[in-house]
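> the sequence and its predicted three-dimensional model are supplied below.
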Amino acid sequence: MHVTLDILIMLFFVACAAGFIDAIAGGGGLITLPALLAAGVPPAQALGTNKLQSSFGSFSSSFYFIRKGHVNLKEMLMPIICTFIGAAVGAELVQHIDASILTTLIPGLLIAISLYFLFAPQTRAPSSRQPMSMNVFAVIIGTSVGFYDGFFGPGTGSIFTVCFVLLGQFTLVEATARTKILNFTSNIAALIFFIIAGLPVWKIGLVMAVGQFLGGRLGATVVISKGTKWIRPLVIIMSMLMAMKLLWEQHHEWLFSLF
């Protein structure tokens, strides 16, 4: 497809904003995917291109968290492996299975996540409870949420974050740092399948990748410097926006029929 310079510049800045938001709270795809569709990219190619550019954003923020010592990769090895396997299976199965069941269930989960962060009095789970071991977390949460991201995707970052807080007893900053590692893992796993299928539009994807990388780096910096002051409200906002978007896609015809 023919892409003009002004469209590439617009998509670059869209990717910058999405990378920034995604590093803090997830949900950057709410911005980039509609922008790609509006630019005239066919839906299947838009999904592949979106996964290509978002992988650079999640890599940028992950690398920053690792370099600053907020994540120990040795500790995350098992979750990374399980998340990759889950995402790979999900990305393969989505080509053969109807995703309508997930589209029905996930808005309620996103609303629940936003309400949790809205009303939770602390950023760490009660210390009287034993945190879930990282190996158990990897097998149960890494595999299942990774599968979900490869199969469908919206809200993956928010789901990982709340699982790290509730089950792993991490602070919100610690949970966000670990979430980006697993987000990058599932992005790469799904991207491999999109590349094999020849879906990404490389010219657009690589331009947006630069914007995602810069935005992801800035967002990761904000997470460390501002902590829960920025994370909590953005997680709430992005979770509610994703839920409303999915509900609108599912029920807008019924809503129009009422008037």
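Sure, I can see it.
> please make it C-alpha for all contacts and neighbour counts, starting now.
Will do.
> would you mark the buried spots in the lengthiest helix in the chain?
In the chain, assigned by DSSP state H, the helix with the most residues is helix 228-257. By neighbour count on 16 or more other Cα atoms under 10 Å, the buried set for helix 228-257 is 228, 231-232, 234-244, 246-247.
> for the stretch 101-250 of the chain, just list every one of the helices.
Secondary structure of the stretch 101-250 of the chain (DSSP state H, counting those that start in this stretch): helices located at 134-137, 143-151, 156-166, 172-196, 202-226, 228-257.
> for Cys16, which of these is the nearest?
Cys16 lies closest to helix 202-226 among the helices of the stretch 101-250 of the chain, at 4.2 Å (Cα to Cα).
> put this next to the previous one:
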Amino acid sequence: MEFILFFMVGVVGNVVGTLVGGGGLISLPTMLLMGLPVHSAIGANKVSNTVSSLTSFLVIFKQKEVTTKEALSVVALCLGGGILGGLIASFLTGETLTIIAIVLLSFAFITSFIGKGNFEGTESLRVNKKSGPALLGIGMYDGMFGPGSSTLAMYLYASQKIAYIRAVGLARIGVFASCFGASITYISTGKIIWPLTLALMLGAIVGAQLGVRLARKLKSEHVKPLLRIVTVLLIMQIVIDYFK
């Protein structure tokens, strides 16, 4: 029964995560409620997201909606950030990670009302003084904690006037890179409970494929409201967990 539940969690979490980020809103609390240690739950998320995000990115990449140059830029920054984040996490308390998550997500939520990006642009990703450090920071955050990292990336791509389906592809390859880097750390420290992680991974692959197909049908004007809803839910969940 546990394996079926983990499979379904992977499906639902990755549909949401692919569309607007925030898949951790579903998967992490469920795993923690089932009694998984926090580092094992985060590690399972990282390993499953590494595989599922790559499969969904490849679907978009094959349609030539993301260039190789863009993908490699995101991979380099998020992979480095993910490795650093995974290492830093081992030195930080759960309370500190929670506070970092609340601050980052609150900042993203507030700036979403200030920025003019709405996923209707036609720009390519340009790594500059703003986007470069932001991608590195998102990778670090994903390696350290995770919930909301894709959501933060989507806000960044909206501010860069990048079209929605391209933003989804870039967010997915970014998740792959940062989760791959973090997974190395979690696997090497023996935090992974493999049977449950594999069940989550299979569900995540199915969910990611469904999410990519739904993304093509989602209108750009609906994305930002959905992002804001997911962001508020993420903040609420993290605050509640913190006070528990």
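Structure received. What you are looking at is a predicted structure, and each value in this text was computed from that prediction instead of being measured.
> thinking again about what came up before, quick one: which of the helices of the stretch 101-250 of structure 1 is nearest Phe56 of structure 1?
Of all those, the one in closest proximity to Phe56 of structure 1, counting by Cα to Cα, is helix 202-226 (5.3 Å).
> average offset between the closest one and structure 2?
Relative to the matching residues in structure 2, helix 202-226 of structure 1 has an average distance of 1.0 Å after the fit, by mean Cα distance after the TM-score superposition for structure 1.
> how far is that helix from where the chain is centred?
Computed by Cα atoms, centre = their mean, to the nearest Å, the chain-centroid distance of helix 202-226 of structure 1 equals 13 Å.
> state the span of structure 2 onto which it is aligned.
Aligned using TM-score structural alignment, helix 202-226 of structure 1 spans residues 194-218 in structure 2.
> structure 1: which residue goes with Ala177 of structure 2?
Checking TM-score structural alignment: Ala177 of structure 2 goes with Thr185.
> how about its match: what's its closest non-neighbour residue?
Nearest residue to Thr185 of structure 1, sequence neighbours excluded (Cα to Cα, 6 or more residues apart in numbering): Phe84, at 5.7 Å.
> where's the one you found, which helix or strand?
Applying DSSP states H and E as the criterion places Phe84 of structure 1 in helix 73-93.
> where in structure 2 does that helix fall?
Using TM-score structural alignment, the partner range for helix 73-93 of structure 1 is residues 68-88.
> that stretch vs structure 1, mean deviation?
Counting by mean Cα distance after the TM-score superposition for structure 1, stretch 68-88 of structure 2 comes out at 1.4 Å.
> identify each buried residue in that stretch, please.
So, applying 16+ other Cα under 10 Å, buried residues of stretch 68-88 of structure 2: 71, 73-87.
> and for stretch 205-216 of structure 2?
Residues Ile205, Val206, Gly207, Ala208, Gln209, Leu210, Gly211, Val212, Arg213, Ala215 are the ones in stretch 205-216 of structure 2 that count as buried (16+ other Cα under 10 Å).
> for Tyr116 of structure 1, see how far away the residue mapped onto Ile138 of structure 2 from structure 1 is.
Under the alignment (TM-score structural alignment), Ile138 of structure 2 pairs with Val145 in structure 1. Separation of Val145 of structure 1 from Tyr116 of structure 1 (Cα to Cα, to the nearest Å): 18 Å.
> the two: which is more packed in?
Val145 (27 against 14; other Cα atoms under 10 Å).
> what does Asp22 of structure 1 correspond to in structure 2?
Under TM-score structural alignment, Asp22 of structure 1 pairs with Gly17 in structure 2.
> residues contacting the residue positioned nearest the centre of structure 2?
With distances taken as Cα atoms, centre = their mean, the residue of structure 2 nearest its centroid is Ser150 (3.4 Å). Contact partners of Ser150 of structure 2, counting by Cα atoms under 8 Å, 6 or more residues apart in numbering, are Gly17, Val20, Gly21, Gly22, Ala171, Arg172, Val175.
> noted, bye for now.
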